[in-house]
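> sequence below, structure please.
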Amino acid sequence: MSPWIFFRNALALGALMTLLAPLRGEGGVSVSVMLQWVPQAQFAGFYVAQDRGFYARRGLDVRLVHGGPHRDSARALETGEVDFSTLFLATALVQRDRGVPLVNVAQLVQRSSLVLVGREDREVRSPRDLAGRRVSLWGDAFEAPYRAFFDILAISVDAVSQHRSVNLFLRGGVDACCAMYYNEYHAIWQAGLDEDQIEPFFLRDWGLDFPEDGLYTLASTATRSPDLARNIAEGTLEGWRFAQASPDVALDLVMRRAEDAGIPANRPHMAWMLTHILPAIFPDDGGSDSPGKLSREAYLRTARILERHGIIRHIDPFESFTLDGVSRVP
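The predicted structure follows:
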């Protein structure tokens, strides 16, 4: 080999290594994951997986970042700001319908905890009492199930924006607010409104028991790096199993994350959240849902309801929506 050819090949190899270097950190392959809300027990399994080395054991150097009312995790994934994001299934279906090629890597939360909470002193005692009332709702990323709910009831509401807290509801600025049973519902109770002063309406009681938090990536990542996606999913599930077995350790990590982010949090509320989200991740009700897996039945049921109510226009094949299906495509 001539010296010139050797020098040219060495330069090419050096350039290639420079390009690949950012993909691997000291602890393994660098991966970013956006969790769709602020630090709280809803994401305990991720914190555990990072802290206890469940990701590192799989050759991953995972960076966890948080979304929130003003930071859309679906948008961050679409633009390439992050490699993976958590999203509700309904949100992911809406994004697919808009042309964003999302793929479900793991279905973490198998059951719905969405609820609308009405004020008894405003005579909101049934869902139809919400007609024409002021109701605070989260934005675009979380609205699909509520749109279907109002369509089933054939009512419209005076919707106002709800951000990170339920203060507007607590101060009487709205007649009802949206909530997660494991989060805002308990926060309302902690703030001093007793159960006989509020009326919860669970969306699952109206046929809208949609799976919620799932882990998603773009189809390009799923097809290019299926093992990476599986390792993220497996490490996260191991974190959730640890949180289920050792909730006090998991809560310590949750409180530390909230404190580091400057997010007000109290341990009893985080304990309530963890206690009530775990059964939705590991259901023990005789159903067909396996931890971490999105079932075809749940996918089609959710998609058909959204299509029926005009929230999405078409339903993609189940195989094109899941990691197992996409990674089998030649």
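> rest of the way, CA atoms for contacts and neighbours
Will do.
> show me the helices in the stretch 151-300 of the chain, by range?
167-170, 184-190, 219-224, 226-245, 247-261, 267-281, 296-308 (DSSP state H, counting those that start in this stretch).
> pull the contacting residues for L215.
84-87, 104-108, 233 (C-alpha atoms under 8 Å, 6 or more residues apart in numbering).
> ok, back up a step: is it possible to export the helices of the stretch 151-300 of the chain to TSV including distance to A159 and mean neighbour count?
Compiled in TSV, the helices of the stretch 151-300 of the chain are given as follows (distance: least, C-alpha to C-alpha, whole Å; neighbours: other C-alpha atoms under 10 Å):
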stretch	distance to A159	mean neighbour count
helix 167-170	13	18
helix 184-190	18	18
helix 219-224	34	17
helix 226-245	35	20
helix 247-261	30	18
helix 267-281	26	19
helix 296-308	20	17
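> dump these to TSV, plus distance to G68.
Output for the helices of the stretch 151-300 of the chain, formatted as TSV (distance: least, C-alpha to C-alpha, whole Å):
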stretch	distance to G68
helix 167-170	16
helix 184-190	14
helix 219-224	24
helix 226-245	20
helix 247-261	12
helix 267-281	17
helix 296-308	24
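> out of these, nearest to F149?
Of all the helices of the stretch 151-300 of the chain, helix 296-308 sits nearest to F149, with 10.2 Å by C-alpha to C-alpha.
> which residues does that closest one contact?
With contact meaning C-alpha under 8 Å, 6+ apart, helix 296-308 is reached by 89-90, 93, 144, 148, 208, 210-211, 312-315, 318.
> next one: stretch 171-181
113-119, 122, 124, 130, 133-138, 162, 166, 168-169, 185, 276.
> go on, stretch 312-321?
Here stretch 312-321 has contacts from 93-94, 97, 102-104, 296, 299-300, 303-304, 306-307, 325-326, using C-alpha under 8 Å, 6+ apart.
> and that stretch, how far out from the chain middle?
19 Å (C-alpha atoms, centre = their mean, to the nearest Å).
> end to end on it, go ahead and measure it.
15 Å (C-alpha to C-alpha, to the nearest Å).
> list the buried residues in that stretch.
Across stretch 312-321, burial judged by 16 or more other C-alpha atoms under 10 Å covers 312, 314-315, 320-321.
> how about stretch 63-77?
64-69, 72-74, 76-77.
> and for stretch 19-38?
Residues 28-38 are the ones in stretch 19-38 that count as buried (16+ other C-alpha under 10 Å).
> ok, now stretch 37-55?
37-50, 53-55.
> now do it: distance from first to last residue.
By C-alpha to C-alpha, the extent of stretch 37-55 from end to end equals 21 Å.
> let's see this one next, to set against the first:
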Amino acid sequence: MMKAILLRLACLLIMMGGIGHAHATDAPRRVSVILDWFLNADHAALLAAQYGGAFARHGLDVHLIAPADPGAAPRLVAAGQADLAVSYQTQLGMLSEQGIPLVRVGTLIDTPLNTLIAAGNVRSLADLKGKVIGVSLSGADDAVLATMLSTVGVGMGDIHQVNVNFQLEQALMSHSVDAVMGAVRTYELIDLKQKGMTVTAFFPEEHGVPLNDELVFLAARDHIRDPWVRAFMAALEEGTNTLLNHSDEILSKAIADHPELDTPLNRAAWRETLPRLAKQPALLNARRYRAFTAFLRAHGVISHDVALETYAVDPFALVPETTP
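Take a look at the predicted model:
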């Protein structure tokens, strides 16, 4: 028993050594983070970790990069051109099945943001029968939409789908569709209401879809035990707490550096996003992840079962590899 306790303590000390604050003589480790989209309220915790000095205290020089292509972040990390990608849990199973060596090492937003938004006389999911629904992605979004409709006895053959190429708001506002699948409740939903549209939102997790993390951090599998990964997650946890305590101050600093954030939409999105931040970014909810992967498997989004450890880890639960 004593030997086991000492072994566990040794492992803990090794991990703690990897996340300790940098010494004054240590050069900061540069970490490039490719965002999922342009800089917005979803990234508030990252900004707080920068402005509050958490990244610097943990020996990191973090660079946030908005991609030209919203789908490029995972590919850039897999190609070794960036350290971390902000991506979606809904994509993890597909990336793993395709053999792309990326692993979830942390979470930014731990509640779903994906939403089905309808306009006009649609007041319930059943009202969507015979309607036109705009979509921008296939795969997981198709499975989510099919599941939601099935709860009211509506099949995919009972609706008309059109690809609107990420122009979800424009399609709804132009009345070319009756609803859109894949809009974000902390962005498009707010914007549509601010523009005076009367809309109804349906949330997947309330209509048969398992809970999932919206935004996660992906790292190359070869680097998941690197000390900088744990340092990044420890700093982000500190930054999130700073943000919750000083959200207005962090927003003011963000607007000073990024004037494009100074809009009614972004200010409202900032407030709406705060309660959705992952308070313990590294923590992995294994039950939820397995349930969502099983959901993707059941709906044919992925073709076979995928072991959790191949696509998602808690970096603090990993014993760092030792060099001979």
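> need the TM-score from the superposition.
Laid over one another, the chains give 0.79 as their TM-score (TM-score structural alignment, normalised by the length of structure 2), with 286 aligned residues with a C-alpha RMSD of 2.6 Å.
> let me have the contacts of helix 296-308 of structure 1 in JSON lines, adding distance to C178 of structure 1 and secondary structure as columns.
Output for the contacts of helix 296-308 of structure 1, formatted as JSON lines (distance: C-alpha to C-alpha, whole Å; DSSP: H, G, I helix; E, B strand; the rest coil):
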{"residue": "L89", "distance to C178 of structure 1": "18", "secondary structure": "helix"}
{"residue": "A90", "distance to C178 of structure 1": "16", "secondary structure": "helix"}
{"residue": "L93", "distance to C178 of structure 1": "20", "secondary structure": "helix"}
{"residue": "A144", "distance to C178 of structure 1": "12", "secondary structure": "helix"}
{"residue": "A148", "distance to C178 of structure 1": "14", "secondary structure": "helix"}
{"residue": "L208", "distance to C178 of structure 1": "15", "secondary structure": "coil"}
{"residue": "F210", "distance to C178 of structure 1": "16", "secondary structure": "coil"}
{"residue": "P211", "distance to C178 of structure 1": "17", "secondary structure": "coil"}
{"residue": "I312", "distance to C178 of structure 1": "22", "secondary structure": "coil"}
{"residue": "R313", "distance to C178 of structure 1": "25", "secondary structure": "coil"}
{"residue": "H314", "distance to C178 of structure 1": "27", "secondary structure": "coil"}
{"residue": "I315", "distance to C178 of structure 1": "27", "secondary structure": "coil"}
{"residue": "F318", "distance to C178 of structure 1": "30", "secondary structure": "helix"}
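> in TSV: the residues you listed, plus distance to N9 of structure 1.
Formatted as TSV, the contacts of helix 296-308 of structure 1 follow (distance: C-alpha to C-alpha, whole Å):
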residue	distance to N9 of structure 1
L89	48
A90	50
L93	47
A144	54
A148	60
L208	59
F210	54
P211	52
I312	52
R313	52
H314	50
I315	49
F318	45
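> in those, find the pair that's most separated.
Among those, A148 and F318 lie farthest apart (C-alpha to C-alpha), at 21.3 Å.
> follow-up on the earlier one: in helices only, show me the contacts of stretch 171-181 of structure 1.
Using DSSP state H, the members of the contacts of stretch 171-181 of structure 1 that fall within helices are 168-169, 185, 276.
> can you give me how far stretch 19-39 of structure 2 is from the chain middle?
That offset, for stretch 19-39 of structure 2, works out to 19 Å (C-alpha atoms, centre = their mean).
> what does that stretch contact?
For stretch 19-39 of structure 2, using C-alpha under 8 Å, 6+ apart, the contacting residues are 56-67, 70-71, 73, 76, 82-87, 227-228, 230-231, 234.
> mind checking which of the residues you listed are in helices?
Those of the contacts of stretch 19-39 of structure 2 lying in helices (DSSP H): 56-57, 73, 76, 227-228, 230-231, 234.
> so the residue lying closest to V62 of structure 1 once chain neighbours are set aside: helix, strand or coil?
In this structure, V62 of structure 1 finds its nearest non-sequential neighbour in V31, 4.8 Å apart by C-alpha to C-alpha, 6 or more residues apart in numbering. At V31 of structure 1, secondary structure determined by DSSP: H, G, I helix; E, B strand; the rest coil is strand.
> same question, V109 of structure 1
coil.
> how about it: what's its closest non-neighbour residue?
Here the residue nearest V109 of structure 1, using C-alpha to C-alpha, 6+ apart, is I281, at 4.6 Å.
> next up, the contacts around the one you found.
108-111, 291-292.
> that one pairs with which position in structure 2?
Alignment note (TM-score structural alignment): I281 of structure 1 maps to L277 of structure 2.
> now the residue nearest in space to the middle of structure 2: how far from L108 of structure 2?
What sits nearest the mean C-alpha location of structure 2, by C-alpha atoms, centre = their mean, is L215, with 0.3 Å. L215 of structure 2 sits 5 Å away from L108 of structure 2, going by C-alpha to C-alpha.
> M233 of structure 2 now?
For M233 of structure 2 relative to L108 of structure 2 (C-alpha to C-alpha), the value is 10 Å.
> what touches both of these two?
By C-alpha under 8 Å, 6+ apart, the residues touching both M233 of structure 2 and L108 are P281.
> distance of R304 of structure 1 relative to L294 of structure 1?
With C-alpha to C-alpha as the criterion, R304 of structure 1 and L294 of structure 1 are 15 Å apart.
> likewise N104 of structure 1?
Counting by C-alpha to C-alpha - N104 of structure 1 and L294 of structure 1 are separated by 8 Å.
> which of these two has more neighbours?
N104 (28 against 23; other C-alpha atoms under 10 Å).
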